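Asks: The sequence and its predicted three-dimensional model are supplied below.
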Amino acid sequence: MEETTAIKLATRKRRLFAFLIDALIIGVFGWMIGWSFEDAILQLGNFGRAVGAVVVLLYFGICNSKLMNGQTLGKMLLNIRVVDKNSNYISVAKAILRALPFALYILLNGMPVSDSSDLYPSLILGTILFSIPVLEIYFAIANNKSLQSLHDMIAKTYVVSAKTESSIDLTNQKAVLYAGLALPILIMAIVFAGSSAVANKLIYVKDMQKIVSVASQELPISSITMYRNKTETTNFNGETTQTKLIQVTATKINKDENDTLLAGKIAKIIFDSGFTFEEDENLFIAIIYGYDIGIASKYNSSKFNDTPKNWKEAVKAISILDKTSRKNKPTVDIKSDFWRNVANAQYIVSGTLNVDTNKIQEIKKSKGDYIEFNFVIDSVFKGDIEKKEITLRKFICDINGKENRCNDSNLFTLNGQKVIAPLVKSQRKPGQYAFIKSSVKGLQLATEENANKVSNEVKLQKEIIESKFYTEVCPYTKLADSVKTLIEDMLVASKAESAYVNLERLGKSAIPTIICQMDDRRELAIKSITFKNKSPDGTEKTWHYTPQVVTDVLAATLNFVSWNSFGYIFDGASEEERVSVINGWRIFLWYLING
């Protein structure tokens, strides 16, 4: 078909430069959208590309139409414009149709097909994505007279000089059109042929899609892909090396989500699914955070690559980190305050509280004081107390204060009744005992059911200390080298102070390793430490502490980074008291892993 009109076509060079300018403008606009609405876009995952597609349609749809005299900003600078065959400006609808190939490419590139186990939709999508730029370039080169590219031919438009008018014969040869239509078919054939052993790959995809589906539902991610990748490299000696990977890429939703934890959770899902790895095949997991709206993107990534064997060993360890690296205050609640006290107590006894009722009335009216009272023991679950009657020392809270955190009402309510009480030796008065914490809310009535529970719990804790702890917990090595280095620095006077600070800075992720190092009884070089008080209820900004050996400062650090009160080891503590604190932390960690 031949058309003749009084227009002068814009050169390919001008059109290219105009397009590059427009692409830059759209990119800047996309960056502004991403910067302003990052959180909202992150929730969209791969579907965030729809934002970019809409921007492209609006920009070219408005600017290339009669509303802007057929000129985008790039075309204005290059002095060219878009018209129809009659040299008239086009409508917004036609301008949007003209921009459709670009928007479609942005929308589909990286778009997940589905959770289907069928490989062919992915191949078809790949064909479409590859065909769009190929056809754009092909027609731009092949149409020597009309200079129409794919999007021009779809909308029946031309790009002309904005000022110059002259006659030109526009001829599109049918052979060019037919060859262009044949290109997608050829591309599809190449794509399918390149996917060797498609039938075998379908088996892989079925297994992988199940994993992808589970991970998408259970984890805080906006998208995830998984595929098998094999590459061969040859060195100068002609030796060929094959690299085999299962590659997983996941985009997390929350910026603060720990990448190591997330990778571990993905690996666990893979192993739990029964997925079969080939010989010498590694698992590669990339965790990315960011967005891609097609016209702008921003990404940060962490990459993890190891053998399936090492991944399996790490998965359990990573689950520990998952429970110890949460930023919010809620810490691992070991069943209840009572059971936490059972874990940390030197002694667990059952007996009867005997508090002088007259003394109770005096203390209730006071602003805080200690009370001493008798406790008659009838049975011992843990520890070695031969006496049948002991003296307990208890601090009573100030009832006029802002908050009666000591819960002293329990003490008065349970007076005269038989209770089960976790105890420690009093730090302030030798020969006396104290409740494991200043609060007595951990006391329980000495019913038969509660007594059996305590007996079973004490038995379990003994097993944990004697065997389970080291075999089931301490293979974990996260931050082990850093912790061990800092411990060595504690023994050097010039390095000790910074070592204390840096150990605390390692935070919750170092808790398992610190607990596994608590047998260290070497004397510290500096035995005076000041910790910052991180408790929101704390009245003092700092806490002064005088540890004697490495174990002592590790216990103090654990208290500060975990917000769990499993005990400080005070100056002058006996070996029995030190061991009790250590065992409390070991039990804490075992519960942390096993629930």
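Replies: All right, it came through fine. Numbering: from 1, shown residues only.
Asks: drop to CA atoms for contacts and neighbour counts, all remaining ones
Replies: OK.
Asks: how about residue 371, what does it touch?
Replies: Residue 371 makes contact with 363, 393-396, according to Cα atoms under 8 Å, 6 or more residues apart in numbering.
Asks: and with 10 Å instead?
Replies: 355-356, 359-360, 363, 392-396 (Cα atoms under 10 Å, 6 or more residues apart in numbering).
Asks: Show me the helices in the stretch 201-350 of the chain, by range?
Replies: Along the stretch 201-350 of the chain, the stretches classed as helices by DSSP state H, counting those that start in this stretch are 259-272, 308-324, 337-344.
Asks: As JSON lines, those with mean neighbour count would be great.
Replies: JSON lines is the format used below for these (neighbours: other Cα atoms under 10 Å):
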{"stretch": "helix 259-272", "mean neighbour count": "20"}
{"stretch": "helix 308-324", "mean neighbour count": "19"}
{"stretch": "helix 337-344", "mean neighbour count": "22"}
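Asks: could I get those as CSV with distance to residue 191?
Replies: Compiled in CSV, the helices of the stretch 201-350 of the chain are given as follows (distance: least, Cα to Cα, whole Å):
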stretch, distance to residue 191
helix 259-272, 28
helix 308-324, 31
helix 337-344, 61
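Asks: SS state for residue 51?
Replies: helix (DSSP: H, G, I helix; E, B strand; the rest coil).
Asks: Apart from its neighbours in sequence, what residue is nearest residue 234?
Replies: Distances taken as Cα to Cα, 6 or more residues apart in numbering place residue 240 nearest to residue 234, at 4.3 Å, with adjacent residues excluded.
Asks: Next up, a structure to set beside the first:
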Amino acid sequence: MEVDIKDEASVIAPAAAGFWRRTAAFLVDALLLGIVGMLAGWALFDVFARMGGYGRLLGFIVALAYFGMMNSARFSGQTLGKRLLRVRVVGQDGSLLSLPKSLLRYCVLGIPFFLNRAPIDVAALPTPFAYGLSLVVLGGIFSILYLYLFNRRGRRSLHDLAAGSCVVTASMPVGLVKPAPVWRVHLVVVGVLLAASAALPALTGPLAQNASFAGLLSAHKAILAQPGVQNAQVVHNMAFGSDGTASVKSVVAQVSLIDRRTKDAALAEHIARILLANDKTASSMSAIHVTLVHGYDIGIASSWNAERYRFTPEALAADGAATASGSAK
């Protein structure tokens, strides 16, 4: 089949897969991987739970194998979702992607999202790693979403640019359609997003000097040091008045446990006392909330058991005084 292409853009535009068709294909693939992940989690719940943050690495490897293989020439550039929606991935010259390029394509797409919720203590990272992590995660996610939404000519996002690929309708013969060039303004915006993301740690660094934030960091480290604690998140719950002023109303801790001790009220109270001792602002708050969780998150699926506990600084202080009085007697 010979086609006289006088204007490449006129051929590229109708051939590029539309936003909704491409999104639907991805949702189908995500659903399929999610079902696989949930079935594996049902059989290996405790194994995944003990993996902690490394579970997301396992999920990434599974997703990389699926998208990397299926989007390559070995499977005609089509995942199951793309086959259902009748679209495919092609390369720079219009041919199907080689396996290495297809793997690269998904790495650029998947790494920022799988790292996004990984339990990494950014405050403990050396400065260069913190900058790099912010660049990869925030810069990658913002750039991917921006290009996917606003680069209407060809709908090529960051991972497509890295691999020299595009997603086209499956009805177009392989080799006929080549990726459309990206408008330079989009590239400038992506550059700004990446630069701003890389510089973000320098802007947030001074927050660590704030007394309130320093108290949260101290409490976070103390909780992580407790036996059986796998990960923890500690934040201040803000409330806004009718005049727009913000005030801290409570401190909230979510503690991930290695074992199934979510119904351990004594442990929750112990965590609350740690918060009270390390976060100097906690004593003036209305409540201290502690959530004990046990479960897994492998990126493509997650499952958690959780128990929530509420304490007041006054009750904790009174119990502590009563305990101290009893010990003195």
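Replies: Alright, I've got the coordinates. These figures come from a predicted structure and were not determined experimentally.
Asks: Only whichever of the contacts of residue 371 of the first structure are buried, select them in PyMOL.
Replies: Burial among these is assessed by 16 or more other Cα atoms under 10 Å; the matching PyMOL selection reads:
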select buried, resi 355+363+392+393+394+395+396
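Asks: Narrow the contacts of residue 371 of the first structure to those in strands?
Replies: 392-396 (DSSP state E).
Asks: which among those gets closest to residue 347 of the first structure?
Replies: Distance to residue 347 of the first structure across these (Cα to Cα) is lowest for residue 392, with 12.6 Å.
Asks: Aligned counterpart of that closest one in the second structure, please.
Replies: Using TM-score structural alignment as the criterion, residue 392 of the first structure has no counterpart in the second structure.
Asks: residue contacts, the closest residue to residue 392 of the first structure other than its chain neighbours?
Replies: Excluding the flanking residues, the one nearest residue 392 of the first structure by Cα to Cα, 6+ apart is residue 433, at 4.9 Å. If a contact means Cα under 10 Å, 6+ apart, then residue 433 of the first structure has 347, 372, 375, 390-394, 423-427 as its contacts.
Asks: Which residue would you name as the spatial centre of the second structure?
Replies: The centroid of the second structure falls nearest to residue 116 when counting by Cα atoms, centre = their mean (2.9 Å).
Asks: For that one, give its distance to residue 122 of the second structure.
Replies: 12 Å (Cα to Cα, to the nearest Å).
Asks: same question, residue 132 of the second structure
Replies: Distance from residue 132 of the second structure to residue 122 of the second structure, counting by Cα to Cα: 11 Å.
Asks: shared neighbours of these two, anything?
Replies: Counting by Cα under 10 Å, 6+ apart, the shared contacts of residue 132 of the second structure and residue 122 are residue 201.
Asks: Surely residue 36 of the second structure touches residue 298?
Replies: No: Residue 36 of the second structure lies out of contact with residue 298 (Cα atoms under 10 Å); the separation is 11.2 Å.
Asks: which one in the first structure is aligned with residue 296 of the second structure?
Replies: That one, residue 296 of the second structure, aligns with residue 291 by TM-score structural alignment.
Asks: Need the residues touching each of residue 36 and residue 298 of the second structure.
Replies: residue 62.
Asks: If you count surrounding residues, which of those two has more?
Replies: Applying other Cα atoms under 10 Å to residue 36 of the second structure and residue 298 shows that residue 298 carries more neighbours, namely 26 against 15.
Asks: And the more buried one, how far from residue 260 of the second structure?
Replies: 18 Å.
Asks: for residue 69 of the second structure, same thing?
Replies: Look at residue 69 of the second structure and residue 260 of the second structure: by Cα to Cα, they are 37 Å apart.
Asks: These two: who's more crowded?
Replies: residue 69 (23 against 17).
Asks: circling back: what's the nearest residue to the residue mapped onto the residue nearest to the centre of the second structure from the first structure if we skip its chain neighbours?
Replies: In the first structure, residue 116 of the second structure lines up with residue 109, judged by TM-score structural alignment. Nearest non-adjacent residue to residue 109 of the first structure, counting by Cα to Cα, 6+ apart: residue 129, 6.7 Å away.
Asks: neighbours around that neighbour, how many?
Replies: Close neighbours of residue 129 of the first structure, defined as other Cα under 10 Å, add up to 19.
Asks: What does it correspond to in the second structure?
Replies: Under the alignment (TM-score structural alignment), residue 129 of the first structure pairs with residue 137 in the second structure.
Asks: how near is residue 300 of the first structure to residue 264 of the first structure?
Replies: Distance from residue 300 of the first structure to residue 264 of the first structure, counting by Cα to Cα: 18 Å.
Asks: cool, residue 373 of the first structure as well?
Replies: 52 Å.
Asks: swap in residue 486 of the first structure?
Replies: To residue 264 of the first structure, residue 486 of the first structure is 27 Å away according to Cα to Cα.
Asks: Residue 207 of the first structure too?
Replies: Applying Cα to Cα, one obtains 19 Å for the distance of residue 207 of the first structure from residue 264 of the first structure.
Asks: Repeat that for residue 354 of the first structure.
Replies: Going from residue 354 of the first structure to residue 264 of the first structure by Cα to Cα gives 53 Å.
Asks: Could you do residue 52 of the first structure as well?
Replies: In this view, residue 52 of the first structure and residue 264 of the first structure are 33 Å apart by Cα to Cα.
Asks: And residue 94 of the first structure, by the same measure?
Replies: Distance, residue 94 of the first structure to residue 264 of the first structure, using Cα to Cα: 50 Å.
Asks: Same check on residue 280 of the first structure?
Replies: According to Cα to Cα, residue 280 of the first structure stands 20 Å off from residue 264 of the first structure.
Asks: One more: residue 183 of the first structure?
Replies: 44 Å.
Asks: Over to residue 369 of the first structure?
Replies: 51 Å.
Asks: Next: residue 88 of the first structure.
Replies: Taking Cα to Cα, one finds residue 88 of the first structure at 61 Å from residue 264 of the first structure.
Asks: residues in the second structure aligned with the helix or strand harbouring residue 377 of the first structure?
Replies: Counting by DSSP states H and E, the element that carries residue 377 of the first structure is strand 369-382. The counterpart of strand 369-382 of the first structure in the second structure, using TM-score structural alignment, is absent.
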